[in-house]
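Engineer: Quick check, what structure comes out for this input:
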Amino acid sequence: MENEKELYTNLIPLLNCKDYTVSGDTFEVMQNQDYEMLVTSPVPADLENYYKSENYISHTDSKKSLFDKVYQKVKNHTLKQKLSLLNSFKTETKSVLDVGAGTGDFLKVCKNNSWETFGVEPSLDAKKIAETKGIFLESDLFEISNKKFDVITLWHVLEHVESLKKTIKTLKKLLKPNGRVVVAVPNYKSYDAKYYKEYWAAYDVPRHLWHFSQCSIHKLFSEVEMIVENTLPMKFDSYYVSLLSEKYKSGKSKPLKASYVGFVSNFKARSTSEYSSLIYVLKNY
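Structural biologist: Just a heads-up that it's a prediction; the model follows:
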């Protein structure tokens, strides 16, 4: 764990952020200048308990609230975009490992389009929902062996993993030559992050342990001899995150205000490339 420790050294306090989803607890978001990355502190010993909520939407197919409905509608649209990205990779075979597969929707779309699918998901509740869709998931990435994949995807997952460097090394090990890792994560350098500050919903403490910049992704993956081949925006994220952030900040849903902030964030990102969330396509040197 020595390599993990260096991510927690020489940290500078930046923000105090509240867990609005489960506990109401407050956590510090600290800056690691060496990696141009932010770190949540402390990491709770019972971290799994902070995922136990019906409001934790990536583990459910809920459509109860306005936020649920927006999330599910956007998810269905982005599934097609994600599949299109995978199909753009020219691979001799079509095997995909989805890490943090949730309720299995992405893998179901891949399976229906001739991809050989594998997945990892630690949440038992999410796995049960995935099984109803014919998607059967493993529980632990580190227990996968004797298998290599053309593509490994992590859709808003890397920010959750406790052993960040170990995870990145494992991804490299499980990748075929010329294979790709696709990572989607929030970007704390976006306009909406700077606007909402400690209320920015994508900090999502303590479930989000790491908060990445483009520089940090380049540096972390270069340490395992992988290069960023392409960086793509997730334009819907600025609207959804702003919708939640407005609620956290004012206690009220303000869809018009949130839509304006989301629009401004995307507009500014046209010149800065600092979108609310980014997809990184990473490839072996």
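
Engineer: C-alpha from now on. contacts and neighbour counts both.
Structural biologist: Noted.

Engineer: and residue 202, how far is that from residue 159?
Structural biologist: Note on residue 202: its distance to residue 159, by CA to CA, to the nearest Å, is 10 Å.

Engineer: what's the overlap in contacts for the two?
Structural biologist: Jointly contacting residue 202 and residue 159 under the rule CA atoms under 8 Å, 6 or more residues apart in numbering are residue 208.

Engineer: buried set for stretch 267-285?
Structural biologist: 269, 273-284 (16 or more other CA atoms under 10 Å).

Engineer: Please identify which of the residues you listed is nearest to residue 246.
Structural biologist: Closest approach between the buried residues of stretch 267-285 and residue 246, by CA to CA: residue 276, at 15.0 Å.

Engineer: immediately after the top helix by length along the chain, which helix or strand?
Structural biologist: Ranked by number of residues, the top helix in the chain under DSSP state H is helix 66-87. Per DSSP states H and E, the first helix or strand lying C-terminal to helix 66-87 is strand 95-99.

Engineer: And the contacts of that next one?
Structural biologist: For strand 95-99, using CA under 8 Å, 6+ apart, the contacting residues are 107, 115-121, 141, 149-155, 157.

Engineer: and if you look at stretch 200-216?
Structural biologist: Residues contacting stretch 200-216 (CA under 8 Å, 6+ apart): 17-21, 27, 35-41, 43-44, 47, 50-51, 158-162, 185-189, 192-193, 241-242, 244-245, 248.

Engineer: for comparison, sequence B:
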Amino acid sequence: MTDNPEWRPCPCAQPADESPVAWRPRLVFAARDYVTGDAFTVVECPQCGLVRTQPRLSAAALAKYYPKSYHGAAGARRFPSVVEWLQNCLYAGRAARVERAAGGRPGHVLDVGCGRGHLLRAFQRRGWQVAGTEIDRHTAELVRAETGADVRPGLLEAFAGADGGFDAVVLWHVLEHLHDPAQVLRDCARLLRPDGTLFVGVPDVRSWEARIGGNKWFHLDVPRHVTHFSRPVLRDLLGRAGFAVLAESSVAPEYDLFSFVQTMLNRLGLRHNILYNALRSGAARLFPMDATDWLQVLVSVLLAMPLSALFLPWMLATVILRCGATVAIIATKTSRLPGGGQTG
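Structural biologist: So this is what the prediction gives:
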């Protein structure tokens, strides 16, 4: 099931003491995959603060936790039309934000883990030359056929040899799915031109919502989320990879309201992520639902109304105090890595 059943040193830490005691992780809590019910633990590195899902699964073992329904069926929507329309509006704003940070004009962008290509399309509409990667080969081929973009199966290795070839690289809610974020960020720096722009977004494991949710937090999503970031840890990783942070945000409209409501429903004892699963279009559902589940959906909808009313003051507080459930950072590639190494 795992590539090593023992706890492993954190790939991001740099302990002075290489003994096992120096990197032995601290247990945060036990958690279960809400789709399969399989048990995992969530641990924190004492050296760098990165939080990880254990045991660490091999790529082959992890693949079974991404069913074909994960990205939705070919030509079908994952969510109702109004939800996908709203998402596309937000993607358009996100592409515009990256463009402003990249100098205010279209360039060449790489969307790592592009999924169904919604953000790629937003960049295309702004005149960008777009490329993407997607682990799932079928999804990569589908997006390439639909958009005409250079979308390749895999991750950054799919563009080996394209050093300095991109004006912007996007890692939108992708980094948490990867075992070695430090190496991924270094690879992004290699692919970017000098002063290129990186846009990265991840759930914030130190947010108020995560602290209240614990192992019921909507964004925890073990084992698909193999690493879990806080704002300071992400900033540190970016700095060590050769990036300077330009801007930060703890607001992600397509996630914030729903993740708050679903987390609270989970804490109230309803089936984990039941409303999220119900909102996915039939073929895209992650687990089958029976009459009891649909009764819980009805209860969830009724509870969602008062919970949504509570969200406005909650959102204002988290924005002011910068402790929202997600963190998004725009960073620029610097000319040299810490310690004097070249980034590209």
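
Engineer: so what number do they get for TM-score?
Structural biologist: The TM-score (TM-score structural alignment, normalised by the length of the first structure) is 0.87; 281 aligned residues with a CA RMSD of 2.7 Å.

Engineer: Now do the buried residues in the longest helix of the first structure.
Structural biologist: Applying 16+ other CA under 10 Å to helix 66-87 of the first structure flags 67-68, 71-72, 75, 79, 82-83, 86 as buried.

Engineer: helices or strands up against it?
Structural biologist: Applying 3 or more CA pairs under 8 Å, 6 or more residues apart in numbering; DSSP states H and E, one finds that helix 66-87 of the first structure contacts helix 105-111, helix 236-250.

Engineer: Find me the equivalent region of the shortest one in the second structure.
Structural biologist: Right, the one you point to is helix 105-111 of the first structure. Under TM-score structural alignment, the alignment places helix 105-111 of the first structure onto residues 118-124 of the second structure.

Engineer: The stretch 151-300 of the second structure: strands as residue ranges?
Structural biologist: 166-172, 192-203, 227-228, 243-249 (DSSP state E, counting those that start in this stretch).

Engineer: who's in contact with the last one?
Structural biologist: In this case it means strand 243-249 of the second structure. Against strand 243-249 of the second structure from outside (CA under 8 Å, 6+ apart): 189, 235, 238-239, 322, 327-334.

Engineer: For stretch 164-184 of the first structure, grab the matching residue range in the second structure.
Structural biologist: Counting by TM-score structural alignment, stretch 164-184 of the first structure sits on residues 181-201 of the second structure.

Engineer: Average offset of the matching stretch relative to the first structure?
Structural biologist: When the first structure is superposed, stretch 181-201 of the second structure averages 0.8 Å from its matched positions, counting by mean CA distance after the TM-score superposition for the first structure.

Engineer: Now do that stretch: distance to the chain's middle.
Structural biologist: Stretch 181-201 of the second structure sits 15 Å away from the centroid of its parent chain (CA atoms, centre = their mean, to the nearest Å).

Engineer: Compute the first-to-last residue distance for it.
Structural biologist: Across stretch 181-201 of the second structure, first to last residue, CA to CA, it's 13 Å.

Engineer: And for stretch 58-76 of the second structure?
Structural biologist: So stretch 58-76 of the second structure: terminal residues 30 Å apart, CA to CA.

Engineer: can you check stretch 108-122 of the first structure too?
Structural biologist: OK, stretch 108-122 of the first structure end separation, CA to CA: 18 Å.

Engineer: for it, which positions count as buried?
Structural biologist: 108-111, 115-122.

Engineer: Would you convert those residues into CSV that also reports distance to residue 211 of the first structure?
Structural biologist: CSV is the format used below for those (distance: CA to CA, whole Å):
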residue, distance to residue 211 of the first structure
108, 29
109, 29
110, 28
111, 31
115, 31
116, 31
117, 28
118, 27
119, 24
120, 22
121, 21
122, 21
